[in-house]
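**Student:** sequence unknown, structure follows:
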């Protein structure tokens, strides 16, 4: 009988694309991929270092795996595995820890699934991680996360990503096009472009060969893909030409996710961000001028060291006045080996939580205001496979989440709908499910 492997992914879209790529390696090696809640011979846990309590989350996932299969072999990979391999090796039940350079050669390290008394660690210094390893997710027939860039050359004071993933590096445009065509052939209708610093696409072996703008122009001509979504892009890298191009593209969707982190120029300086809030406001204004129905998402960190009450109110007021659609709010958390961890002016945890709650409420307000501008309009919606309590969901090109009674025939289908009403849970209710003819 084939050995069984199960996966669990913590963190970002990039991690999901890499887990999927690792999964295909196991399939090629003769393993059967099963659900994480099933009994398996080996469990692969792909970790994150950005969110809080990476150690607690990893430990809990390991414990859950061993509940399903007490004698299973446990491998931990990803950003947390690169940053703190010794810490992971102390978690009972972990058999091998693989760093950033080693995770894509995992098959080489797990030829023998016999559990040993001591955890094995394979983790070379991040400076040695220079090769770009392509990956994309498959399995969700509706969309694919396509990794085109990895690593980061920015030195934001709060961030461990350069320590976990290394310097900025990218795939070639020709390789990305080839993989996009492969995705299209699988029946997937939407590609989400992912990377650590996506707008910095184009660096290979330390030399800039192309720009992100060159990539999106090339992808716009790929046949068989209905939608391409840009996952997240730094405001200083979101150029006028990119915004203008998306505005005129039938394939690239009107949705930008643009990290802000703080609306206070003082805090942006302490964070070593490469822009100030005036530039951010200019980006939003140009997007709304050229694409009035565009959805704009924003990342914000609250409680950064030195953030006074006045600084936070400055951020709140700035966001409240911006024509944006939703927020992703993060409480600042200390990270080892980052300059911010040693900064003065730490904000008490209770204040971080209070500020986070205020921004979450603002996010819901902004989302509802954006949805209200869409009422009565018609839109193309791509429906998802998930369903809950008799309903299924889908997303419009501009990221309006809709709900409708579950129908298996709608999964991975495009339908022209009319936005009728905002439901109690915040989702958009629709009518007129007309089939879209795709040529």
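**Tutor:** Nice, I can see it. All of these numbers come straight from a predicted model, not from anything done at the bench.

**Student:** can we go C-alpha only for contacts and neighbour counts from here?
**Tutor:** Fine.

**Student:** quick one, helices of the stretch 51-200 of the chain?
**Tutor:** For the stretch 51-200 of the chain, helices defined by DSSP state H, counting those that start in this stretch occupy the ranges 54-68, 79-83, 85-89, 106-109, 161-165, 173-185.

**Student:** now do the fourth one: everything it contacts.
**Tutor:** Taking Cα atoms under 8 Å, 6 or more residues apart in numbering as the criterion, the residues outside helix 106-109 that touch it are 22, 25-26, 98.

**Student:** which one among these gets closest to residue 89?
**Tutor:** Taking Cα to Cα as the measure, residue 89 lies nearest residue 98 of the contacts of helix 106-109, at 10.6 Å.

**Student:** next, the one to line up against it:
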């Protein structure tokens, strides 16, 4: 039976009724979303909910959305239709970045019951207590629980557990940058984080479990950790390196202007931080970087890569690149291509520019045709493949530490070296979630 809202939430009879409800999650987007979904699902489990897989019958389906991909609306509508076909009487909740940016648009999607903005997603359990069995009203719009993003100031630590061998730990949220193409500040608010001490306690608790081998530090703008508290991301790195029980840390992504030489040198000497950086570039043209309102020039990026390779020649370096940004002429794209060809990076995450409401990039001309954007994407993806293959060849015959995943894929298991080279081998139970010496 489809859920309706009630004003008598929180009663003991209501709590008892909800204690056997099932919930299924689907996450769109980044590692940060993944960590938040995992954390919120555990909060629901403490309230008596039982988690189900998304393709299984459940009383409540929750979709955690993204604002980065250009088809968020299409993905949402497709998933809601899928839910309605397989479980027509279930409740559907939409939360996350897209829900914060366009709540009314999501509320108008047939079949959606509840839309939660950035300030309310961690209160999901309370909102679900306000859902009681009742007759469906297909003509009613979803309830929206949201506020102006300027009012979102709290930090909610979260981390993933059980879904993968690596644990994604959110240590920072929000962003004070105003890149002309990006909606993240509008979706997540100002930069904020926990203290070093609280983050260390969270990691110590994870270490005490005994099954967490690698932690990936995630955030919107990691380098801004501790802003306003007198602490820094480097302070956090140094503190985490002293915790026994965690073998490996990775930095999910850090802006080149916030990645300092002392951080690079620290990773080179660290016992636990892996020789692997992911540093957004976005463009190899200073003109385009200016239009994007990025806070660095290509020369700074090249300096960071050179510094990394001088102290860690074996280090993997990933780069984000946007192609087809307004104003990116053939000459400007060629500057990016030439820069990347010469740059000693390992792989690229290539994004095709897509328009976002309320962003300054909409005012920039000329607009690059979609077909041209797609062709440039293809060129850089091919370059990324060649660079990764060359990186792997340079390490053939070396022995490196590999953390093997605990799950099976077609009788095979996968893992990554410290410097992010992927290995695949026939599944062996005794190797699951273990760090082994591996000859490449």
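**Tutor:** Received the coordinates, thanks. Please read these numbers as outputs of a predicted model, since none were measured by experiment.

**Student:** work out the TM-score between the chains.
**Tutor:** For this chain pair, the superposition-based TM-score is 0.93 by TM-score structural alignment, normalised by the length of the first structure; 416 aligned residues with a Cα RMSD of 1.1 Å.

**Student:** what's the most buried one of the helices of the stretch 51-200 of the first structure?
**Tutor:** Highest mean neighbour count among the helices of the stretch 51-200 of the first structure (mean count of other Cα atoms under 10 Å): helix 79-83, with a mean of 28.

**Student:** which bit of the second structure covers that helix?
**Tutor:** Counting by TM-score structural alignment, helix 79-83 of the first structure lines up with residues 97-101 of the second structure.

**Student:** again, but for stretch 274-281 of the first structure
**Tutor:** Under TM-score structural alignment, the match for stretch 274-281 of the first structure is residues 295-302.

**Student:** buried sites along that stretch?
**Tutor:** By 16 or more other Cα atoms under 10 Å, the buried positions in stretch 295-302 of the second structure come out as 296-298, 301-302.

**Student:** from these, which two are the most distant?
**Tutor:** Pairwise distances across those (Cα to Cα) peak at 10.8 Å, for the pair 296 and 302.

**Student:** how about TSV for the contacts of helix 106-109 of the first structure, with neighbour count added?
**Tutor:** TSV is the format used below for the contacts of helix 106-109 of the first structure (neighbours: other Cα atoms under 10 Å):
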residue	neighbour count
22	21
25	16
26	19
98	26
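
**Student:** between those, which is closest to residue 363 of the first structure?
**Tutor:** residue 22 (35.3 Å).

**Student:** helix or strand: which one has residue 242 of the first structure?
**Tutor:** Using DSSP states H and E, residue 242 of the first structure sits in helix 240-248.

**Student:** what does that helix contact?
**Tutor:** 213, 252-254, 283, 286-287, 290-291.

**Student:** of those residues - the most surrounded one?
**Tutor:** residue 254 (25 neighbours; other Cα atoms under 10 Å).

**Student:** map that one across to the second structure for me.
**Tutor:** With TM-score structural alignment defining the correspondence, residue 254 of the first structure maps onto residue 275 in the second structure.

**Student:** and residue 291 of the second structure, how far is that from residue 84 of the second structure?
**Tutor:** Shown here: residue 291 of the second structure relative to residue 84 of the second structure, a distance of 43 Å by Cα to Cα, to the nearest Å.

**Student:** by residue count, tell me the biggest strand in the first structure.
**Tutor:** Secondary structure of the first structure read by DSSP state E shows that its longest strand is strand 378-388.

**Student:** immediately after it, which helix or strand?
**Tutor:** Next element after strand 378-388 of the first structure (DSSP H and E): strand 391-396.

**Student:** tell me the contacts of residue 220 of the first structure?
**Tutor:** So residue 220 of the first structure contacts 249, 251-252 (Cα under 8 Å, 6+ apart).

**Student:** quick one: what's aligned to it in the second structure?
**Tutor:** Aligned partner of residue 220 of the first structure by TM-score structural alignment: residue 241.

**Student:** equivalent analysis for residue 126 of the first structure, please.
**Tutor:** Under TM-score structural alignment, residue 126 of the first structure pairs with residue 149 in the second structure.

**Student:** number of residues surrounding the nearest residue to that match once chain neighbours are set aside?
**Tutor:** Nearest residue to residue 149 of the second structure in three dimensions, chain neighbours excluded: residue 189, at 5.4 Å (Cα to Cα, 6 or more residues apart in numbering). Other residues within reach of residue 189 of the second structure, judged by other Cα under 10 Å, total 22.

**Student:** then the one 3 residues further on?
**Tutor:** Look at residue 192 of the second structure: counted by other Cα under 10 Å, it has 27 neighbours.

**Student:** map it onto the first structure.
**Tutor:** Match for residue 192 of the second structure (TM-score structural alignment): residue 169.

**Student:** residue 151 is in contact with its match, correct?
**Tutor:** Yes - counting by Cα atoms under 8 Å, residue 169 of the first structure does reach residue 151; the two are 6.2 Å apart.

**Student:** the longest strand along the second structure vs the first structure, average offset?
**Tutor:** Ranked by residue count under DSSP E, the longest strand found in the second structure is strand 316-323. In the superposition with the first structure, the average deviation recorded for strand 316-323 of the second structure is 0.2 Å (mean Cα distance after the TM-score superposition for the first structure).

**Student:** quick one: the following helix or strand past that strand aligns where in the first structure?
**Tutor:** Heading C-terminal from strand 316-323 of the second structure, the first helix or strand you meet, by DSSP H and E, is helix 330-342. Under TM-score structural alignment, helix 330-342 of the second structure corresponds to residues 309-321 of the first structure.

**Student:** which positions in that stretch come out as buried?
**Tutor:** Quick answer for stretch 309-321 of the first structure (16+ other Cα under 10 Å): 311-312, 314-316, 319.
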